[in-house]
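return a 3D structure for these sequence lines:
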Amino acid sequence: MNWQQLVEQVRYSGRYATSQEAEEVLRAVLPVLGAQVTGEERCELAAALPAEAATPLTRAIPHPRPLTAPAFVDAVAARLGCTGPQARWASATVLTLLGDHLGTDVTGRLLDALPRGYALLFGRAELTAAA
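Here you go, the predicted structure:
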């Protein structure tokens, strides 16, 4: 997948009116995600993306502790200058597409490395072990 294909997938999936709007969403979500993911998962994620998407992801300085899923959405909202529901939509659109592109194994490792609550943003069920 190249950058333009990724932008168009975000535009279509997120029902954005223009490619420019979809690109803005990608450029807001990717660095926030990059600051949450470290190690092998970050390398795998970057390798699976076109260079235009991998660059903002890998340039982000990793947080010492990953943000909770609601704080992740808030960070995206701050970057986009939008409401929480709009940021949740933007985050879920991008992360679901990335999860589908990466496949179950890599997405599972990403989710294992992140705090609870991210699964829904990746379009996955949040399963909990029975007590």
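
CA atoms for contacts and neighbours, from now on please.
Fine.

list the contacts for P50?
Taking C-alpha atoms under 8 Å, 6 or more residues apart in numbering as the contact definition, P50 lies against 1-3.

likewise for A87?
73-74, 76-77, 80 are the contacts of A87 under C-alpha under 8 Å, 6+ apart.

looking at those, which is nearest P115?
Within the contacts of A87, the smallest distance to P115 is 13.3 Å, found for V73 (C-alpha to C-alpha).

surely the closest one and S91 touch.
Yes. Counting by C-alpha atoms under 8 Å, V73 touches S91, with 6.7 Å between them.

how about this one, so we can line them up?
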Amino acid sequence: MTLRWEAFLEEIRERGEYDTREESERAARVVLALLGAHLVGDERAQLAARLPEALSLVLLNPLQAAEPLSPDRFVRATAAWIEGATEQTALWDVGAVLSTVADAAGDELMERVLLQLPPGYELLFGRPAPGQRP
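Next comes the predicted model:
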């Protein structure tokens, strides 16, 4: 394991206020597997390149989505994949993971990633559009 892996999971653990690294890793794997199903091409590859290797593989080998999920359905799907999760806790998980991903990606790549997603994902990434209330 690299320091990058440890540092990435620690950032998610802090943002999600998880008790253990295992909780942050579980959230990261579920959220990135769902996110990967929504991204294609260069944006997915470039985003994966900015993540620790184990998580980049999750993003590049996603769960299959029949259609793009709205932000609300993305949160509900996350809740369904995390044992014992509710929509409230899943929203917390999604925010902890995706805000960490957004910081790793940087503004320019995040703009291109958000163009591939249905409207409203900016808030899940912790990046409200100008004039949009969090």
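
quick revisit: list the ones among the contacts of P50 of the first structure that the second structure also has?
Contacts conserved in the second structure for those, using both residues aligned by TM-score structural alignment, their matches' C-alpha atoms under 8 Å: 2-3.

can you add neighbour count, distance to L26 of the first structure and secondary structure and give the contacts of P50 of the first structure back as a markdown table?
Shown next, in a markdown table, are the contacts of P50 of the first structure (neighbours: other C-alpha atoms under 10 Å; distance: C-alpha to C-alpha, whole Å; DSSP: H, G, I helix; E, B strand; the rest coil):
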| residue | neighbour count | distance to L26 of the first structure | secondary structure |
| --- | --- | --- | --- |
| M1 | 9 | 15 | coil |
| N2 | 11 | 13 | coil |
| W3 | 15 | 10 | helix |
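
mind putting the contacts of P50 of the first structure in a markdown table, distance to P62 of the first structure included?
Formatted as a markdown table, the contacts of P50 of the first structure follow (distance: C-alpha to C-alpha, whole Å):
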| residue | distance to P62 of the first structure |
| --- | --- |
| M1 | 26 |
| N2 | 25 |
| W3 | 23 |
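
quick one, helices of the first structure?
Assigned by DSSP state H, the first structure shows helices spanning 3-14, 19-34, 39-48, 51-59, 69-80, 84-102, 104-113.

which residue in the second structure aligns with L57 of the first structure?
Applying TM-score structural alignment, one finds that L57 of the first structure aligns to L59 in the second structure.

spatially nearest residue to the residue nearest in space to the middle of the first structure (excluding sequence neighbours)?
Taking C-alpha atoms, centre = their mean, the centroid of the first structure lies closest to L95, which sits 3.6 Å from it. Leaving aside its chain neighbours, L95 of the first structure sits nearest to F122 (4.8 Å; criterion: C-alpha to C-alpha, 6 or more residues apart in numbering).

ok, A27 of the second structure next?
With C-alpha to C-alpha, 6+ apart as the criterion, A27 of the second structure has its nearest non-adjacent residue at 5.8 Å, and that residue is D93.
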